[in-house]
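**Q** Prediction below, plus the sequence it came from.
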Amino acid sequence: MNMHWTDYLAPLMQGAWVTIQLTIISTLLGAVLAFAFGIGKLSPNRLIRAVSVGYIELFRGTSLLVQLFWIYFALPLAGEAFGLDLRIPPLTAGILALGLNIGAYGAEVVRGAIQAVHTGQYEAAQALNFTPRQRLWRIAIPQAIPEMMPSFGNLAVQNLKDTALVSLISLGDMTFRAEQIRNYTQDSTTVYTMLLLMYFGMALVLTAIMRLLEHSVGRWRGARG
């Protein structure tokens, strides 16, 4: 069927809104998980440390696509075996899979940044009778956050690109809409070129936002210094 490329914009923009929601919410979820399990991996408590290591290794060591399929397809079946209704809407499944995945990679960033804080800082805090909790939250983390930001920026952009996988569970994101248009019009070149440019534009905007955050955190560090 003959259609002008401008006719593709409306459905693609609808999909773009879903992609934006996925990216923002899953990235925020991933950031929370990254701090929780990154700090947990450094905990003196063996159980907390073991759980944190298990989570990180599981989600770093398996495919995001498989994780997505397991949450959306396998988890409800497992729940049925125990009489539980664990069916998850596609959007929620996509957010969970993306957030859990990026959180595992981010946890290693958090752990590495905290461990990179100079030992002299901890020794000075200990000399001032700071508790371990105070040393973590008042000394280590404020200095580690600026070091995390470039890596977090890369993870956020990667997360944006990974959202394309949710089209495989019939979630109407940008990639899913593009595939629908292509099937209807057989105009692969135009549709996928537009899709490519839209992802590229989103990545540029996200990169700019992350750099602004990085710059803001860097100035905050300088003010503290």
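**A** Everything's here; your move.
**Q** can we go C-alpha only for contacts and neighbour counts from here?
**A** Noted.
**Q** what distance separates the start and the end of stretch 80-99?
**A** 25 Å (Cα to Cα, to the nearest Å).
**Q** which residues sit in contact with A107?
**A** By Cα atoms under 8 Å, 6 or more residues apart in numbering, the contact set of A107 is 33-39, 56.
**Q** ok, 10 Å please
**A** 30-41, 52-53, 55-56, 113 (Cα atoms under 10 Å, 6 or more residues apart in numbering).
**Q** try L86
**A** Going by Cα under 10 Å, 6+ apart, L86 touches 71-80.
**Q** Mark which of those are buried, thanks.
**A** By the neighbour-count criterion of 16 or more other Cα atoms under 10 Å, the contacts of L86 include these buried positions: 71-73, 76-77.
**Q** So the closest residue in space to F69 that isn't next to it in sequence versus Y199, what's the distance?
**A** If you skip the residues right next to it in sequence, F69 has I169 as its closest partner in space, 7.6 Å away by Cα to Cα, 6 or more residues apart in numbering. As judged by Cα to Cα, I169 and Y199 stand 20 Å apart.
**Q** Buried among the contacts of A107? Need that as a selection in ChimeraX.
**A** Burial among the contacts of A107 is assessed by 16+ other Cα under 10 Å; the matching ChimeraX selection reads:
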select :30,31,32,33,34,35,37,38,39,40,41,52,53,55,56,113
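**Q** Put this next to the previous one:
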Amino acid sequence: MDFITDSLPLYINGALYTLLITVGGCALAFVIAMSVGILGTLRSRVARAVASIYVEVFRGVAALVLMFWMFYAMPLVTGYLLDPVFAAILALGLNVGAYGAENVRGAIKAVPAAQYEATIALNFTPAQRLRSVILPQAWAQMLPTFGNLIIELMKGSAVVSLIAVSDLTFVGDQVRAFTGQTLAAYTAALVMYFLLAQVFLYFMRMAERSANRRLGREPLKAKKSTPAVAGAGGAA
């Protein structure tokens, strides 16, 4: 009981750092994924080449090494030391954004060709096609993979403790070092990670249901029929 009361504030503080890095990394990854993913679907060879280079570079680089480079090596090049939290968000966002870009590109390409042809027949501009027809359908297909990427980013944020960010993993290490209770320290961290994951999954499921409902993919609940009144409509 003393372990819980003494260490709970530390774990809550660590969870807040983990949440901050996850949300910040997801926001950056989402912007990159949408921008690079759409670039990868354009007819321009230059645009597709830029998208392909970005995806191959950042998908092929370990997020941990990228974070170390930004925090330890970048100051040697630029003379500017990044805040550790910002370095973590940047590294995770750039890495996960590459995977998200492929998800976006694949979802857009999966929209039936007839939809493109219909927008052309209706004389839509490319921006109108994308905004009004293509993206709403592709969005529903992107969400399940985006949900997985969010959870992977949150779990990947555990490495930020290596650059002295006081996240959940860092707190677990500190509690174990000061109390000697290895089992309790890391079990508490596992539980906190699990709870955070459930929160993110809940919101992603809500977003998926909303997207599918807008596309008419979920049948509306049938209204309960009112029982007929006895004798009503009977033969005279």
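**A** Yep, it's here. What you are looking at is a predicted structure, and each value in this text was computed from that prediction instead of being measured.
**Q** TM-score for this pair?
**A** With the length set by TM-score structural alignment, normalised by the length of structure 1, the two chains reach a TM-score of 0.92; 216 aligned residues with a Cα RMSD of 1.4 Å.
**Q** so where is stretch 115-126 of structure 1 in structure 2?
**A** Alignment of stretch 115-126 of structure 1 against structure 2: residues 109-120, by TM-score structural alignment.
**Q** coming back round to it: burial count for the aligned partner of the residue nearest to F69 of structure 1 in structure 2?
**A** In structure 2, I169 of structure 1 lines up with I163, judged by TM-score structural alignment. Using other Cα atoms under 10 Å, I163 of structure 2 is surrounded by 17 other residues.
**Q** quick one: which of the buried ones among the contacts of L86 of structure 1 is nearest to T131 of structure 1?
**A** Distance to T131 of structure 1 across the buried ones among the contacts of L86 of structure 1 (Cα to Cα) is lowest for I71, with 39.9 Å.
**Q** can you pull the contacts of that closest one?
**A** By Cα under 10 Å, 6+ apart, the contact set of I71 of structure 1 is 77, 86-88, 90, 92-94, 96-97.
**Q** Most neighbours among these, which one?
**A** In terms of neighbour count, G94 stands highest of the contacts of I71 of structure 1 at 27 neighbours, by other Cα under 10 Å.
**Q** Quick one: residues contacting the aligned partner of that residue in structure 2.
**A** For G94 of structure 1, the aligned residue in structure 2 is A88 (criterion: TM-score structural alignment). For A88 of structure 2, the contact set (Cα under 10 Å, 6+ apart) comprises 21-22, 24-25, 63-64, 66-68, 70-71, 82, 94, 157, 159-161, 163, 165.
**Q** Give me the buried entries from these.
**A** 21-22, 24-25, 63-64, 66-68, 70-71, 94, 157, 159-161, 163, 165.
**Q** Next step: the contacts of L86 of structure 1 restricted to helices.
**A** The members of those that map onto helices under DSSP state H are 75-80.
**Q** pull the longest helix from structure 1.
**A** For structure 1, the longest helix by residue count, based on DSSP H, is helix 188-224.
**Q** who does that one touch, helix- and strand-wise?
**A** Here helix 188-224 of structure 1 touches helix 9-40, helix 141-162, helix 174-185, going by 3 or more Cα pairs under 10 Å, 6 or more residues apart in numbering; DSSP states H and E.
**Q** ok, and the closest non-adjacent residue to R87 of structure 1?
**A** P76 (4.9 Å).
**Q** And for Y199 of structure 1?
**A** Nearest non-adjacent residue to Y199 of structure 1, counting by Cα to Cα, 6+ apart: K161, 7.3 Å away.
**Q** so what's the one residue sitting closest to the centre of structure 2 up against?
**A** Of all residues in structure 2, the one closest to the mean position by Cα atoms, centre = their mean is I150, 3.2 Å from it. I150 of structure 2 makes contact with 22-23, 25-26, 29-30, 96, 100, 156, 197, 200-201, 204, according to Cα under 10 Å, 6+ apart.
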